[in-house]
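Visitor: Build the 3D model from these lines:
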Amino acid sequence: MLEMKTWRTLATALALIAAPLAFAQSTPDKAMRIIAAGPPGGTLDVVARLLAEGLQRELDRSVIVEAKPGGGGAVAVNDLMQAPRDGNTMVVTLDALVSEIPHIIKLRYDMAKEVKPIAELARGGLVLVGNPSLPARNLPELITYVKANPGKVSYASYSAGTVSHVMGLQLNKAAGIDMSHVAYKGTPPALVDVMGGHVPLMFAGIPNAVPLVKSGKIVPYAVSLPQRSPNLPNVPTFTELGYPQLEALAWVGLWLTPDVPAAAQNRLREAAMKVMAQPAMRDRLTEFGLAPGQPRTPDELTKSLHADYERIGAVLKAIDFKPE
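Guide: All right, here's what the predicted structure looks like:
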């Protein structure tokens, strides 16, 4: 019951963040629409609403946000495919849409061809966390403990085939340990089970983990970022601890279909980059556990997606992973 209360409190807090950012819809032919590929109050919804708030001022247009979770972003993309290709409808979702999800789910669309990232809005990483009952307070102690208990320690992921799963496989190989994997359908139920001691470890998104770390409900061991997280300044990076192969970033992007006119793509990219670069916006992202996005070009983003797709695919192929 305590764990569920914690998640109700977290959900309420996220809803309060998102609530002031709702926008009144004006006439449909003048409104722009952002489809957030996640649940209301979640990370993608919050980033989408922050962007919408800024675009409304920057472009002097009404902007509405619709949360459409499901299928790792596939539900949101399906909606995008049905919309006019004029740049007035866009999707906010994670890079996993192209780099991870096609390995996990048999999709209707070839995401690498059907959608195009035009701007990186925010980025974040994962943190390895554990139940406080574990007799380890840092990563070296944890690895020693797992080695002393072969086959007895498991870790959760928010879905099989995602970076949350792959990082455990990489740590197994790098540290010479044998943690077993337990897949969940989403982060909240996985973290509830970590807090309850049903599964001892998890690679969790930093925004989801921070409130629970600060309340002492879970223990952090290392973050996957290149530098320490401002939200967890006392938690070292995997690279600091000698595991650079576990450095991993996820980023939230603004996506269109490639056939949207180039002028509309450029206008949206320019406006989005301007909005997300504002100091107040960067501060709000940091408070939420995210870092500001980098000014990479669409071509640079696309190349990074291809590289990540190949890297993750190689790890999953080694364990003979098959999509659902």
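
Visitor: contacts, neighbours, all on C-alpha from now
Guide: OK.

Visitor: what ranges do the helices span in this protein?
Guide: Under the criterion DSSP state H, the chain contains helices at 2-18, 43-59, 74-82, 96-99, 101-104, 111-114, 139-148, 163-175, 187-196, 206-214, 262-276, 279-287, 298-318.

Visitor: Would you mind saying which of those helices lies nearest residue 88?
Guide: Proximity to residue 88, assessed across the helices of the chain by Cα to Cα, is greatest for helix 262-276 (8.6 Å).

Visitor: what's next to the closest one, contact-wise?
Guide: For helix 262-276, the surrounding residues in contact (Cα atoms under 8 Å, 6 or more residues apart in numbering) are 51, 54-55, 58-59, 86-87, 118-119, 121, 256, 281-282, 292-293, 295.

Visitor: among the residues you listed, which ones are buried?
Guide: When these are checked for burial by 16 or more other Cα atoms under 10 Å, the buried set is 51, 54-55, 86-87, 118-119, 121, 256, 281-282, 292-293.

Visitor: Now for those: which two are most distant?
Guide: Spatially, the most separated pair among the buried ones among the contacts of helix 262-276 is 86 and 282, at 28.7 Å (Cα to Cα).

Visitor: State the distance from the closest residue to residue 220 other than its chain neighbours to residue 34.
Guide: With Cα to Cα, 6 or more residues apart in numbering as the measure, residue 129 is the residue that lies nearest to residue 220, at 4.3 Å, once sequence neighbours are left out. Residue 129 sits 33 Å away from residue 34, taking Cα to Cα, to the nearest Å as the criterion.

Visitor: try residue 8
Guide: Here residue 8 is placed at a distance of 26 Å from residue 34 (Cα to Cα).

Visitor: to compare against the first, here's another:
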Amino acid sequence: MKTSSALFLRLAVGALALASSCLAHAWPDRPVKLIVPAPAGGNMDVTARIYATSLSREIGQPVVVENKAGAGGSIGVQAMLNAPADGHTILFTSSNVLSEIPYVFKPPYDPMNDVRPVAALARYRFVLVVAPDYPANDMAGLAAQLKVSPDQGNFASPSPGTLSQLGGEMLNRRFGVNMQHVPFSGTPPALLAVMSRQVTMYLDSVVTSAPFVRGGKLKPLGVAGTSRFPGLPQVPTFAEQGYPEFTDFTGFQGIVVSPKMPAADVDKLYAVTRRIASRPQFTDQVSQLGFEPVMPTSPQEFAQQLQAHYTSFGALIRTMNLKP
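Guide: Here you go, the predicted model:
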């Protein structure tokens, strides 16, 4: 009898300990911080805030967006990695922060191994914009203008090592000119520089440029993709104008976490994010901004997408001979 009682007591204590352990590691059990490695107002920030609102509604906890711009996004990534890996600090990022910028702006971490991709949520493509009074209306006109003074033009980027920089360097080669690269700390200052004619052009996401195009503050010369962008149907694609090398100038946004985050919590975060991605309220808002909504399939597929982007971009970097 004593043996049975002792066994029962041990089982009860074990069950209680297991329950306490589960409660201690419940996710989420307090507010979640969503780090955005870019300034407020840029295309990464606007989507992150839509996601944060949706995430808060799904998990019943406040989700606080914290912008940590600088160093090509590595400040934000490092802030996420330095936080406790319990799922209460996650990173909303564009693919360029992990798969492009690290080639020319060396971060203190391995972008392919020191973060854990969870889910892609939105895809975007690029448009080449100039000031409204710039004397060119298409790519042929741009080439003609730049060749008049091959050393006078310049192009903006939101950071060194982005597709914006790579595109500018590709145009230098294609046109046989020597435009200067002018990096900024994010998209908003780069756009202002184009509008004020401080820089000649900017290869930017349609998400942030399209509203200024429709408002008459920017002029578009070409858009990436295999078909015209529905939000700017009057703008021909680069391929239509004889520049097929810009067709795949696209990127995507999503969430990543610390690789030390418990797998069970990663699964919970992924499941919640997939539910968010299926909500018309989320997809409609994302579409209205100019993104193409993405339904996450698995963290593994997102990791594969990032790796493929990282590999192909590295090949382009080596071809262009861009240095850190």
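
Visitor: which one of residue 8 and residue 34 of the first structure has more residues nearby?
Guide: Neighbours per residue (other Cα atoms under 10 Å) separate residue 8 of the first structure from residue 34, with residue 34 holding more: 24 against 12.

Visitor: So for stretch 126-146 of the first structure, first residue to last residue, what's the gap.
Guide: Taking Cα to Cα as the measure, stretch 126-146 of the first structure stretches 20 Å from start to finish.

Visitor: can you pull the buried residues of it?
Guide: With the criterion 16+ other Cα under 10 Å, stretch 126-146 of the first structure contains buried residues 126-132, 136, 139, 142-143, 145-146.

Visitor: For the residues you listed, which two are the farthest from each other?
Guide: The most distant members of these, if one measures by Cα to Cα, are 126 and 145, lying 21.5 Å apart.

Visitor: ok, so what distance separates the residue nearest in space to the middle of the second structure from residue 121 of the second structure?
Guide: With distances taken as Cα atoms, centre = their mean, the residue of the second structure nearest its centroid is residue 94 (1.1 Å). Using Cα to Cα, we find residue 94 of the second structure at a distance of 10 Å from residue 121 of the second structure.

Visitor: Now do the shared contacts for the two.
Guide: With contacts taken as Cα under 8 Å, 6+ apart, the residues that reach both residue 94 of the second structure and residue 121 are 252, 253, 254.

Visitor: and the residues you listed as a markdown table, adding neighbour count and distance to residue 69 of the second structure?
Guide: As requested, those are arranged in a markdown table below (neighbours: other Cα atoms under 10 Å; distance: Cα to Cα, whole Å):
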| residue | neighbour count | distance to residue 69 of the second structure |
| --- | --- | --- |
| 252 | 21 | 18 |
| 253 | 24 | 16 |
| 254 | 24 | 17 |
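
Visitor: Of those residues, which is the nearest to residue 22 of the second structure?
Guide: Nearest to residue 22 of the second structure among these: residue 254, at 28.0 Å, using Cα to Cα.

Visitor: Excluding covalently adjacent residues, which one is nearest to the closest one?
Guide: residue 120 (4.1 Å).

Visitor: Give me the number of neighbouring residues for that neighbour.
Guide: A count of nearby residues for residue 120 of the second structure, using other Cα under 10 Å, gives 31.

Visitor: Ok, residue 214 of the first structure next?
Guide: Quick note: residue 214 of the first structure (other Cα under 10 Å) scores 13 neighbours.

Visitor: which position in the first structure aligns with residue 10 of the second structure?
Guide: Aligning on TM-score structural alignment leaves residue 10 of the second structure without a counterpart in the first structure.

Visitor: can you tell me the helix or strand for residue 10 of the second structure?
Guide: Using DSSP states H and E, residue 10 of the second structure maps to helix 2-24.

Visitor: first vs last residue of stretch 200-215 of the second structure, how far apart are they?
Guide: The distance separating the two terminal residues of stretch 200-215 of the second structure, taken as Cα to Cα, comes to 19 Å.

Visitor: Buried by neighbour count: which residues of that stretch qualify?
Guide: With the criterion 16+ other Cα under 10 Å, stretch 200-215 of the second structure contains buried residues 200-213.

Visitor: what does stretch 263-281 of the second structure give?
Guide: Using 16+ other Cα under 10 Å, the residues of stretch 263-281 of the second structure that count as buried are 265, 266, 269, 270, 271, 273, 274, 275, 276, 277.

Visitor: Nearest to residue 150 of the second structure, out of these: which one, please.
Guide: For these, the closest approach to residue 150 of the second structure (Cα to Cα) belongs to residue 277, at 46.2 Å.

Visitor: Tell me the counterpart of the closest one in the first structure.
Guide: Across the alignment, which pairs residues by TM-score structural alignment, residue 277 of the second structure is matched by residue 276 of the first structure.

Visitor: so how far is residue 67 of the first structure from that match?
Guide: With distances defined as Cα to Cα, the gap from residue 276 of the first structure to residue 67 of the first structure amounts to 20 Å.

Visitor: do the same with residue 288 of the first structure
Guide: Using Cα to Cα, residue 288 of the first structure is found at 18 Å from residue 67 of the first structure.

Visitor: quick one: which of the two has more around it?
Guide: Neighbour comparison, residue 288 of the first structure and residue 67: the larger count goes to residue 67, with 22 against 19 (by other Cα under 10 Å).

Visitor: Nearest spatial neighbour of the more buried one, chain-adjacent residues omitted?
Guide: For residue 67 of the first structure, ignoring the flanking residues on the chain, the nearest one in space by Cα to Cα, 6+ apart is residue 36 at 4.6 Å.

Visitor: Tell me who's in contact with the one you found.
Guide: The neighbourhood of residue 36 of the first structure, defined by Cα under 8 Å, 6+ apart, consists of 44, 45, 48, 65, 66, 67, 68, 69, 76, 91, 92, 93.

Visitor: Could you do residue 296 of the second structure as well?
Guide: With contact taken as Cα under 8 Å, 6+ apart, residue 296 of the second structure is in contact with 119, 120, 121, 274, 277, 302.

Visitor: Next, count neighbours for residue 177 of the second structure.
Guide: Neighbourhood size, residue 177 of the second structure [other Cα under 10 Å]: 19.

Visitor: tell me the contacts of the closest residue to it other than its chain neighbours?
Guide: Here the nearest residue to residue 177 of the second structure in space, its sequence neighbours aside, is residue 150; by Cα to Cα, 6+ apart that works out to 4.5 Å. Taking Cα under 8 Å, 6+ apart as the contact definition, residue 150 of the second structure lies against 176, 177, 178, 179.
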